[in-house]
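K.L.:
dropping a prediction and its sequence here:
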Amino acid sequence: MEKIRLRSCALIISNGAVLLIEFRNDQDSGVHYNLPAGGVEPGETLVEAVIREAREEASVDIEVGPVAFVYEYQPTKNNNLYGETHSVSVTFQCDLKPGSTPKLPDNPDSNQTGVKWISIEELPSIQLYPEICQDIMNYYNGLPYRNYVEEHEIQRERLMGGSP
């Protein structure tokens, strides 16, 4: 039986910017970004996991709102691009609790280099994983967007030189 990793993610937008976690790339001197996110632990709900992950990765307390996106990575449909584990990520629209200020945690992941507010307009110029910058921009601007995204669709669009 194939195991599926369940992940929970926070989409935190404030003053026209998205809160992102900055990571050093393994293969070069560049950086990439992720939403605050991580795996759901045994006995934990998706909401409990997103609250914990936001605290662990960005040192913030959040209010969890509705689901904004569901992203699925299926290894065999992607030639194992990101490994052999099938994963499903549920991204919630979240707000910072009053007085909560994002900052690098005391004990960040070894590749985590920052916690940054990136303006909505800047999103196309950064490397975000998964590659849903346009979807986030459309979501923010009240335009149609993909609320269910499959990684192999992102890769097909990249090959065709398009965007969603």
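P.N.:
Cool, the structure landed.
K.L.:
from here on, just use CA atoms for contacts and neighbour counts.
P.N.:
Will do.
K.L.:
looking at this, Gly38 is in a strand?
P.N.:
Yes - using DSSP: H, G, I helix; E, B strand; the rest coil, the assignment for Gly38 is a strand.
K.L.:
in this protein, which spans are helices?
P.N.:
If DSSP state H is used as the criterion, the helices of the chain fall at 46-58, 133-140, 151-160.
K.L.:
try this one next to it:
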Amino acid sequence: MDIAREEVKRLYGNRLRLRVCGLCLIDGKLLMVRHRGIGPTDTFWCPPGGGPQYGETAYEALIREFHEETGLDIEVGELQFVNEFMQTPLHAMELFFDVRIVGGQLRQGFDPEMDAESQIITEVRLMTFDEIKSYPENEVHRLFRLCRSMEDVFHLKGYLKQ
């Protein structure tokens, strides 16, 4: 098993986590982060986000995580939906919020919990809905299986049932 996959399992595996995620649409494209160490093909695209630290609000965590992963500063909008991510050994309750860019420079970020050789973020970029859907289903977040257009992504509400 590669070092990134082992690090993901060590840090996040076999326990329930809370994650906050930001839906950021710019010129009709959604900001996405590509991770390694997750899934069978070692490619997993999802909106930016991560786990709150003890004593940190969901909004504060999303602002911090978004900056760490993308270099961008955001304003957090409304809670859109909740997804339960279950892909052994990972299990997370994910809160998805609308976000708006207020500063910073887009760049490929990092996960401060991981050292340099085990970083899992491999790319950050804006993607059209067709680009997202061009990947196999197991290489993109499951929310996209529920959508036929970018507009559908922003109309998801409530708890997304498995």
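P.N.:
Thanks, I have the structure now. Because the structure is predicted, anything quoted here is derived from the model rather than measured.
K.L.:
picking that back up, determine which stretch of the helices of the first structure is the most buried.
P.N.:
For those, the largest average neighbour count (mean count of other CA atoms under 10 Å) is found in helix 46-58, namely a mean of 22.
K.L.:
how much does that helix stray from the second structure?
P.N.:
With mean CA distance after the TM-score superposition for the first structure, helix 46-58 of the first structure departs from the second structure by a mean of 0.5 Å once superposed.
K.L.:
onto which residues of the second structure does that helix map?
P.N.:
Aligned using TM-score structural alignment, helix 46-58 of the first structure spans residues 58-70 in the second structure.
K.L.:
was I right about Ser23 of the second structure contacting Phe81?
P.N.:
Let me fix one detail, which is that residue 23 of the second structure is Leu and not Ser. No - look at Leu23 of the second structure against Phe81 with CA atoms under 8 Å: they stay out of range, at 10.7 Å.
K.L.:
which neighbours do the two have in common?
P.N.:
Counting by CA atoms under 8 Å, 6 or more residues apart in numbering, the contacts common to Leu23 of the second structure and Phe81 are Phe96, Phe97.
K.L.:
compare these two (neighbour count), which wins?
P.N.:
More neighbours surround Leu23 than the other of Leu23 of the second structure and Phe81, with 22 against 18 (other CA atoms under 10 Å).
K.L.:
for the more buried one, give its distance to Gly37 of the second structure.
P.N.:
22 Å (CA to CA, to the nearest Å).
K.L.:
just Cys24 of the second structure next, same as before
P.N.:
24 Å.
K.L.:
just tell me what Ala92 of the second structure corresponds to in the first structure.
P.N.:
Match for Ala92 of the second structure (TM-score structural alignment): Ser87.
K.L.:
right, and its match touches Gly38 too?
P.N.:
No - Ser87 of the first structure lies out of contact with Gly38 (CA under 8 Å); the separation is 10.8 Å.
K.L.:
neighbour count for these two, which is higher?
P.N.:
It is Gly38, of Ser87 of the first structure and Gly38, that has more neighbours when counted by other CA under 10 Å, with 20 against 16.
K.L.:
so the more buried one makes contact with Arg5?
P.N.:
No - the criterion here is CA under 8 Å, and Gly38 of the first structure misses it with Arg5 at 9.7 Å.
K.L.:
good, we can wrap up now.
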